[in-house]
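Novice: fold the following and give me the result.
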Amino acid sequence: MLLLSSIPLHLLFNSLIFQTDQRDSEYQLAIASEGFFTGVPFYVPGASLNPPGWMTTSSGFYGGGGYGLGVILPSNNSSVYHRNVSAMASEALIWDNLTAQECYNDYFSCGGIKGHRNVIAVVDQKDGWIRDEVWNLMANQSEFWDPIVPSNETNSLWWAGPCAMMAEYVKEDGVVCRDTCTSSWGHDGYMDSPTSKKTNNSPWVLSFFNDSRVMWLVNNTKGPDGTYLHQASPNEYTNDITPGASDLTVNYCLAEPIDHFCYVSISNVLLLAVTICVLVKTMMAIIVTVVLARRDQAPLVTMGDAVVSFIERPDRTTVGICTIGQRDIRGHSNQYQATQLAGPRAWAARVSRRYKVVPVSVWFTSYALFALGVGVISYFLNMAMTFLDHHLTGQVLESDTNPFLDSESWSFASAVLVANSPQLLLSFCYLAYNNLFTRLQMAKEWATYSQGYYPLRVTDPKGEQFSTYRLQLPYKYSIPLIACSILLHWLLSNTIYVFVSAGGYFDNDLFTYQRGYDSSLPDGTIVSVGYSTWSLIVMLAVSVTLVTIPIALSFKKLPSGSLIVGSNSMAISAACHVSSVSNVATRGALYSNESIKSNRRSWKWLPSRLEAPPPPYSPLNDAQKARRDSLQYVQGDDQSLLTPHGRPESDHFEMRDLSRHTSRASLLSGRESPMTKEDVYEQIARSKVRWGVVTMPPEFYAEYEQEQSYGHLSFGVEEDEVTPPVDKVKYA
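Specialist: Here you go, the predicted model:
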């Protein structure tokens, strides 16, 4: 349930709160002299004699809310068109003054209306233009224009009209902007986004009749035949413009400032789904906590927890196989066959590397996941490059200039599932990646105990034990791993993402013919799924680099005196059968009264009477003699010594109960409180330990009578003088 309830979180949580970009498209453009807003008269449609919707706007071809369509011949000063132009002239002085370069950047970026809406391009014509100085009209044309634009009066307006920026999705180029006033801004063609290469500090020359097709229409005539100028062929109304008259140098712009809104929205449906998943996970966590608390079991979170558990509560099924490793166990079909390896086995000293700690199956499944992830990235990158004709477009982060996935009907829910499904795969890859690091670190941690005396790393430390890392792995690994996870999830969220926008810029037939609307979202809001080719490349490079790191770390060498147990509980258990005659009993300072329960018998644990003679042993060295003197057992009123090889110096041993009311002083004449076998195990687990050759009680050496000499490998304290295993020597 914990796993199943996590899947919807990965798929839905990232899009629970989303951004809605408000991108409008409509604005008014006027090209005029300074006299336009300082009181010099103007006559619409301006000295260009070019009403909106005629030659220099393309609204009629691409929609845009009807701008440029149905405009009545502007002799009627009460028309909406005339009122809009008059409002621009009266309000211009309170608008923002933009340099020519700023104006160029704002409006020629053509990404929808952002910081400014209506704009006046102020050109280097102080007061304005006189019609007869600009045009050489024929008699019939002059007769038509005289009531509208006087022939000999100064006109402070060159051109004015409504414009619209609209997004269009083009297969080869991604999202491009169509400005209905492209030609009015002085660029070729009707529909292409502006392509002028104006550089900083260079004059901005606006060639109003730049299009060769428009110039042909302007300089030819057939005579008027209609009431509405926009309904007639344009070459019927103008003829022979003065050369250079339409080449205008823009000095600066006056732009109407607006607030660019960006909304933060929340999906109620996704919120409900995420809330249910969180409640399920919370309830499961509470249930698991309560159940485990009732069982009164120590947590087995770290390797140290497992070692403590196996030391304090030895597993009988793993006795006598202290040299067995995880590969020996995995090489047998079941645990029973592995236990048949019990008995003395010769130690084979060899140099091992960390990769042997990780089972082959784990390597395979982990890198199969990594290969799947890298393969998915490579596939989409190849598809994107093919789709875009091998051109990189857009930006690294989320942007409306990035390409979009094709779909005829995007709903918000479907877009969320498609955009976030790679997050689920990434989470599985990270779990596998973290698992590899954890296993490699466990190999290093286990090997350190064969090199010296170290406390065990446990969840609930006691004695000399120390607490686990807060993040389970050492900080030098865990912090970079978490940082990589955050980076990859963030990068992936910018590689493929849900795109939501409101306003007219994207809400048009050029963009929405293959996008979608969702009834759960406000009117005029479109939904799509975008992706970044640049982020795909970065994601691929980062992923390929990261998957090589575990391989590099896995070739580090492990000490020859250590055993490869990995995370195999049976192998760990077999290596944790400590000696009951450990010299830890001689510690007075470290042993605390809390480990002696009030209901225990106050007696010393003694080995039972031997039923078979001990195996032969070599003469004791000085260190072993010193240890022999420290291991004393009570036999009546006498004391008998036990050698490190298990041979008693007295033939009779017995275990005698001591009175509960006997004082510690009377028991051992000043020595420490007596310890049971369980106390010895507990004290070893709470001390600094080392893994290697330890001395066992005499009956251990009588277990395998056919063997002449053998030892035992397990954990011991400093007083036990643990030594490394010797090559070709047998241990059981």
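Novice: going forward, measure contacts between C-alpha atoms and count neighbours the same way
Specialist: OK.
Novice: quick check: Phe700 vs Thr318, distance?
Specialist: For Phe700, the distance to Thr318 equals 14 Å [Cα to Cα, to the nearest Å].
Novice: ok, these two, which is more surrounded?
Specialist: Taking neighbours as other Cα atoms under 10 Å, Phe700 and Thr318 compare with Thr318 leading, 23 against 20.
Novice: contacts only, for the more buried one.
Specialist: Applying Cα atoms under 8 Å, 6 or more residues apart in numbering, we find Thr318 in contact with Thr339, Ala342, Met570, Ser573, Ala574.
Novice: and Tyr263, which of the three is it?
Specialist: strand (DSSP: H, G, I helix; E, B strand; the rest coil).
Novice: distance-wise, check it relative to Gln19.
Specialist: 6 Å.
Novice: between those two, which one's more packed in?
Specialist: A count of neighbours by other Cα under 10 Å puts Gln19 above the other of Tyr263 and Gln19, at 15 against 12.
Novice: list the buried residues of the host helix or strand of that one.
Specialist: Per DSSP states H and E: Gln19 is located in strand 17-22. Buried residues in strand 17-22, defined by neighbour count with 16 or more other Cα atoms under 10 Å: Thr20, Asp21, Gln22.
Novice: make CSV from the residues you listed and add distance to Asp259 to it.
Specialist: Below are the buried residues of strand 17-22 laid out as CSV (distance: Cα to Cα, whole Å):
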residue, distance to Asp259
Thr20, 15
Asp21, 12
Gln22, 10
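Novice: which among those gets closest to Leu424?
Specialist: Thr20 (24.2 Å; Cα to Cα).
Novice: surely the closest one meets His260?
Specialist: No - using Cα atoms under 8 Å, Thr20 is not in contact with His260; the gap is 11.8 Å.
Novice: which residues in the stretch 151-300 of the chain form helices?
Specialist: Ranges of helices within the stretch 151-300 of the chain are 212-218, 268-295, based on DSSP state H, counting those that start in this stretch.
Novice: the last one packs against which elements?
Specialist: Contact partners of helix 268-295 among helices and strands, from 3 or more Cα pairs under 8 Å, 6 or more residues apart in numbering; DSSP states H and E: helix 2-12.
Novice: let's compare: structure for the following, please.
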Amino acid sequence: MSAWHSQPPIPLQPRPQPYKNIPKEDSSTTLYTEVPNDEGKIPLYRRQTFRQKWFGGISRTLRAFVTVACIVLIINISWLIYAKAKYGIKDGFGTISRTSCDAVKSSNTWLHFFINILSTLLLTGSNTFMATFCCPSREEVDKAHQRYRWLHVGSFSWSNLRGIAGRKSLVVVILACTSIPFHLLYNSLVFSTLSANEYYYIIVTEDFLTGAPFNLTGDWQPRFPGRSEDRSSSHFFGKFSRRSSAPSWERLDNKECIQAYSDAFVSSRRNVVLVSNIPSDENSVLLYGDADMTSEMTSNWWICSKIKNDGGVETCSPDKYAASASTWEVFDFPIQYCLSEKVDSVCSVQFSQTIMYVMIAFNVVKVIAMLWILFRYDAEKILISVGDAVSSFLKYQDPTTTMMCLADKRNMRSFWKSKGFARTFSRRRQFWGTAVSKKRWFFMMFSFCLFLVFGIWGFHHIKKRGVSSDLKSLWKLGFGRVSQNTMVIYGGGGNADSTAIIANLPQVILALVSFVFMSIMSSLFLAADWSTFAFCPRTLLVSSPVGKQRGTWLLGAPLGWGAAFLALQTLLHWLLSQSIFVVQINIFNKDGTPVPESASQDESRGRYAHLSNCGYSPIAIVFSIIAAVVLLLLAVIFYFRRFPAGSPPVVSTCSAAISAACHPLSMNEEWMYGKFRWGADGGVMNGVGHCSIVSDEIWRQGYARPPIQGSVYAG
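Specialist: Sure thing, here's the model as predicted:
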């Protein structure tokens, strides 16, 4: 036997009575008696630094997140009161600003960015509360272990709800449910209302512009018979011929004309005169029609009227005609140039009072749930981190996990079934991904695939409408901008509030992806931190640090990575809010007056006074997919990272596997707040060794060392 094997282990200390301030449920096999925290007599090794006292405790972190939730609530209420007083409410909607459409689109983008920051702060706090109070106490862990079940420590898991107190489970479920409306509605609280002008398109001869006579009463449009209301518009045409040289009319070449009227939602222009070089002695008006905003949203179809069967909503692509603008024809009439009536484009940023009320109500419920559980349960008695569990199991050893020191998360049940059998230690390097169950990996990949389906559908929709899918064409459609080809649903002058639910369904899927991603990352980093105990002295990562102990990670991962993950998720939610969104469009008549509400009831023409629909931005979808792929690649990269050779078993967040690694032969209170290592503790009996988390003091005295490849261990 080697010299190391012959060294006697430190004798096990006799079990004293548990210290009176320790909860009864924590009383098991104890290795030391804790010194009371008498005022002014706290041992040096248990004193807190300034950082630990004010920034390291979980209670202060939770209070900070409650404060954030209250601040978000105050902002929501204050903003609603201010908006109602300043802008007023009409039909459940308020107008924040009314200005040019370009300015509105820009301010709408930045308002959504601000909303996503508020949402991220609130939901991060809510998720932290869920992850904290979903974790078990020592009593709940002991009850689970007695039934040969284990609970997750240091990470959120729905399976824990069966093993923790019913009231805690209820509050966790409430916090989860109150997060859903924020994903479904918050991004649609503010939306831009655009303007779309109906207009006449008139094909005329050159002499029409100099006052030549015209006649609108004949068979002027053989293919598309005129409507009776068109006949009564002669006075408009007279104005066109007299005012076509006024400053409000702009001469456009063919390409500029096609581009100006290519979108069904024309906001900065109205009526257009198309000048043809075909002479006509009988009538200076060759043809005219009206571009009304109907349920089909095909008011620009006349641009594509040259080719037979071209002009349908799924086939008309004005960009094709812009490429050969010099030979452009409209209903077989060659066009020389256009005269376009310029008007001021007026759009607005609006908010929904109903959605604001819903958000405030759920914000209040969330704050109440946070406050109740914070003051009802002592977070410091919950095993929030792996370090908390190690500290508890070192102080009061768990008899249900003895004789299984090489137990890991994935094989915990087999270790329980064959308890006492020695296992061979292997220095084989394992992937970080083994710290997370296959179910969680599958769920994240499945959620990610659902997210990709949304993007694939968008590109299929664009292709179906005849729009080129190259990046240049997609960028031309605009970032977060709507066009006739990027409307999700045609028809229906629906309500913006109901449309918001459809527009934000991808946000719910993304929230699932983000939540599972952060849960996985937290488990991976905890497992990586655990592996380092085999190679260097490390202090425990606990929720309420004292002495040399480290505080838990605020964002579930080391600060740098946690901040990066949070920023990436915030960016993703914002990009998604610009990818699919509520579209509210107010329709104006050819003379600039709003279309009356009665027009919406004219089913024969399908006209609307306003449109509420879902629009999407293909280029924003591209950026969303890129950001989501980055998130997925990060997960894959971390999955294939390997623990160093000779690392301890991958216990991850498994309470039983953690407990199995916490059976040292000796321990005292001062060591509890110092550094630890994992290795073979004590000598060898009948060729079988014992591994455990041990104090660095034991290691430095030579009573513990790294386990040997191929040797067997138990105990």
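Novice: which of the contacts of Thr318 of structure 1 map to contacts in structure 2?
Specialist: Among those, the contacts conserved in structure 2 (both residues aligned by TM-score structural alignment, their matches' Cα atoms under 8 Å) are Met570, Ser573, Ala574.
Novice: which of those residues lies closest to Tyr430 of structure 1?
Specialist: Sorting the kept ones among the contacts of Thr318 of structure 1 by distance to Tyr430 of structure 1 puts Met570 at the head of the list, at 27.4 Å, by Cα to Cα.
Novice: now the closest one: closest residue in space that isn't a chain neighbour?
Specialist: For Met570 of structure 1, ignoring the flanking residues on the chain, the nearest one in space by Cα to Cα, 6 or more residues apart in numbering is Thr318 at 7.0 Å.
Novice: that neighbour -> structure 2?
Specialist: Aligned counterpart of Thr318 of structure 1 in structure 2: Thr401 (TM-score structural alignment).
Novice: element containing Val308 of structure 1?
Specialist: Counting by DSSP H and E, Val308 of structure 1 is found in helix 303-312.
Novice: the helix ranked longest in structure 2 maps to which residues in structure 1?
Specialist: Longest helix in structure 2 by number of residues (criterion: DSSP state H): helix 101-133. Using TM-score structural alignment, helix 101-133 of structure 2 lines up with nothing in structure 1.
Novice: for the helix or strand following that helix, which positions count as buried?
Specialist: Where DSSP H and E defines the elements, the next helix or strand beyond helix 101-133 of structure 2 is helix 138-146. In terms of neighbour count (16+ other Cα under 10 Å), helix 138-146 of structure 2 has its buried residues at Arg138, Glu139, Glu140, Val141, Asp142, Ala144, His145.
Novice: is it possible to get JSON lines of those residues that adds distance to Met667 of structure 2?
Specialist: As requested, the buried residues of helix 138-146 of structure 2 are arranged in JSON lines below (distance: Cα to Cα, whole Å):
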{"residue": "Arg138", "distance to Met667 of structure 2": "19"}
{"residue": "Glu139", "distance to Met667 of structure 2": "22"}
{"residue": "Glu140", "distance to Met667 of structure 2": "24"}
{"residue": "Val141", "distance to Met667 of structure 2": "22"}
{"residue": "Asp142", "distance to Met667 of structure 2": "21"}
{"residue": "Ala144", "distance to Met667 of structure 2": "25"}
{"residue": "His145", "distance to Met667 of structure 2": "23"}
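Novice: Gly551 of structure 2: which of those is nearest?
Specialist: Checking the buried residues of helix 138-146 of structure 2 one by one against Gly551 of structure 2 (Cα to Cα), the nearest turns out to be Arg138, at 19.3 Å.
Novice: separation between that closest one and Gln549 of structure 2?
Specialist: Taking Cα to Cα, one finds Arg138 of structure 2 at 20 Å from Gln549 of structure 2.
Novice: and the kept ones among the contacts of Thr318 of structure 1, which of them are in helices?
Specialist: Counting by DSSP H, the kept ones among the contacts of Thr318 of structure 1 place Met570, Ser573, Ala574 in helices.
Novice: the second one matches what in structure 2?
Specialist: Think Ser573 of structure 1. When structure 2 is aligned by TM-score structural alignment, Ser573 of structure 1 is paired with Ser659.
Novice: who's in contact with its match?
Specialist: Taking Cα under 8 Å, 6+ apart as the test, what Ser659 of structure 2 contacts is Ala389, Val390, Phe393, Gln397, Asp398, Thr401.
Novice: do that again at 7 Å, thanks
Specialist: By Cα atoms under 7 Å, 6 or more residues apart in numbering, the contact list for Ser659 of structure 2 reads Phe393, Asp398, Thr401.
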